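*Asks:* What follows is a predicted structure for the sequence shown.
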Amino acid sequence: MATDTTKYKFNHSMLRVKDPKESVKFYEFLGMKLINKIENPDAKFDLYFLAYDSPSAVSHGKHWTDREGIIELTHNYGTESDPEYKIVNGNTEPHRGFGHVCVSVDNIQAARNSPTGACDWVEVISLNSVEATAEVKETSVEKYRMNHTMIRVKDHEKSLAFYQDVMGMKLKRTSENPSAKFNLYFLGYGPAAPKTGGANGNPIADSEGLLELTWNYGTESDPEFKYHNGNDQPQGFGHICVSVDDLDAACARFEEKGVSWKKRLTEGRMKNIAFVLDPDNYWIEVIQNEGPKTRTN
């Protein structure tokens, strides 16, 4: 039994929401479509999976586990009617950790002026250069992509080693900002990114399903410093999810790598998902990619 990390996919990022009707409507304004819904009335929560799914979308028509760039919204029953309930967004002290999701668009100026314009913590970047979009007055959501999810990390060396050596991702771009004392690292599956080119010098602007690690200088040397993982109270961001070619073999490989587990396949009621912990205690869900292969047990 073997697993091939080159076939892994950064499937989705999970965010908790207070009111699913309003949140689904918002992401539909961004051009996404509801591609799957999983209801769990016994446990009193529902899951909504949204993605770009126009005919020109990267993963159009594929099984939801055989995609990248999905947003999973988790709704716990009753929160929508609780005036005291709030979601922590990961960008305010003392609960910083998760930063944002990012959508790449064909014309950033036109997108800002349209009903699909984003609100706080949804970053918007351009697929095209300023010169290429200067004469374009419209935007087409059919060209949009869920480009990346950003999380902050304490020790960039440990996190880069984990996501490359353990999770099998490739480092596709590094953006160093010494004057502001932070670096950005973009990782993902699939082919390596070109060295140059892309919109405004960004060769991965047209990619889908990337993970951005933000490292602020000095955090790695502070023994008391830690980020909020979104699952400790107060809650917000939940996890990222990787779909794999063979779930049992992938989990056996993770075991050999000595990962920290939040949930093994054999634990709990759900035997079709596992959760690995990264160096900052963020949760990584692992599921079977059911596009090419269905897990029978």
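*Replies:* Yes, it's here.

*Asks:* When you work out contacts or count neighbours from here on, use the C-alpha atoms and nothing else.
*Replies:* Noted.

*Asks:* just the strands in the stretch 101-250 of the chain please.
*Replies:* 122-126, 145-153, 170-177, 182-188, 210-216, 237-244 (DSSP state E, counting those that start in this stretch).

*Asks:* Identify whichever of the ones you listed lies nearest to residue 50.
*Replies:* strand 145-153 (10.1 Å; C-alpha to C-alpha).

*Asks:* what's the angle from that closest one to strand 210-216?
*Replies:* 30 degrees (axes from the mean of the first three to the mean of the last three C-alpha atoms, to 10 degrees).

*Asks:* As a markdown table, the strands of the stretch 101-250 of the chain with distance to residue 276 and mean neighbour count would be great.
*Replies:* Converted to a markdown table, the strands of the stretch 101-250 of the chain look like this (distance: least, C-alpha to C-alpha, whole Å; neighbours: other C-alpha atoms under 10 Å):
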| stretch | distance to residue 276 | mean neighbour count |
| --- | --- | --- |
| strand 122-126 | 26 | 19 |
| strand 145-153 | 16 | 26 |
| strand 170-177 | 18 | 16 |
| strand 182-188 | 17 | 20 |
| strand 210-216 | 16 | 24 |
| strand 237-244 | 10 | 24 |
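
*Asks:* alright, now check it against this:
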Amino acid sequence: MMAMKFKFTHNNINVLNLEKSLKFYEEALGLKEVRRIAPESGEFIIIYLGDGVTAHALELTWLRDRTEPYNLGDNEFHLALTVDDFQGAHEHHQKMGCICYENEAMGIYFINDPDNYWLEILPSSMG
């Protein structure tokens, strides 16, 4: 048994268009920039987004020299977020046109970001 205690701090995804991704994450999920790393060389920018509630962050990494879309394979990995107004969130995401999969039997759905990463949306009761 381990004596050390680990705790989650962030998840990273790489994005092609940083401004488009920042706009999406704020509009779709209310995530806002909490920290930025941008060396003078301009070769990369890392932005941490927070939900304003938990300490967990989503790290967006933009690489200046990257022009090809990222290969997400089968895209079976995802981040999950709970929301206090599930129906309102669903209507908002439907208007944005970003719902990519719904599982009505489980009471969940997924949205996809500009780079096609999937994000699972759950009602608060399932968190």
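*Replies:* Right, received. Where do you want to start? Being a predicted model, the structure only gives us computed values, none of them experimental.

*Asks:* Quick TM-score on the pair, please.
*Replies:* Here the TM-score for the pair of chains, by TM-score structural alignment, normalised by the length of the second structure, is 0.85; 127 aligned residues with a C-alpha RMSD of 2.5 Å.

*Asks:* Save the strands of the stretch 101-250 of the first structure as TSV, and put in distance to residue 12 of the first structure too.
*Replies:* Formatted as TSV, these follow (distance: least, C-alpha to C-alpha, whole Å):
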stretch	distance to residue 12 of the first structure
strand 122-126	15
strand 145-153	9
strand 170-177	17
strand 182-188	12
strand 210-216	10
strand 237-244	5
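
*Asks:* How about the secondary structure of residue 95 of the second structure?
*Replies:* At residue 95 of the second structure the chain is in helix, as set by DSSP: H, G, I helix; E, B strand; the rest coil.

*Asks:* coming back round to it: quick one: which of the strands of the stretch 101-250 of the first structure is nearest residue 161 of the first structure?
*Replies:* strand 170-177 (10.1 Å).

*Asks:* For the closest one, enumerate the helices and strands it packs against.
*Replies:* Secondary-structure packing of strand 170-177 of the first structure (3 or more C-alpha pairs under 8 Å, 6 or more residues apart in numbering; DSSP states H and E): strand 182-188.

*Asks:* what's the mean deviation for the strand it packs on versus the second structure?
*Replies:* Taken over the aligned residues, the distance from strand 182-188 of the first structure to the second structure averages 0.5 Å (mean C-alpha distance after the TM-score superposition for the first structure).

*Asks:* quick check: that strand aligns to which part of the second structure?
*Replies:* Taken onto the second structure by TM-score structural alignment, strand 182-188 of the first structure occupies residues 44-50 there.

*Asks:* Check the offset of that stretch from the chain's centre.
*Replies:* Relative to the chain's own centre, stretch 44-50 of the second structure is displaced by 12 Å; criterion: C-alpha atoms, centre = their mean, to the nearest Å.

*Asks:* And the contacts of it?
*Replies:* 31-39, 56-64 (C-alpha atoms under 8 Å, 6 or more residues apart in numbering).

*Asks:* 7 Å instead, please
*Replies:* With contacts defined as C-alpha atoms under 7 Å, 6 or more residues apart in numbering, stretch 44-50 of the second structure is touched by 31-38, 56-64.
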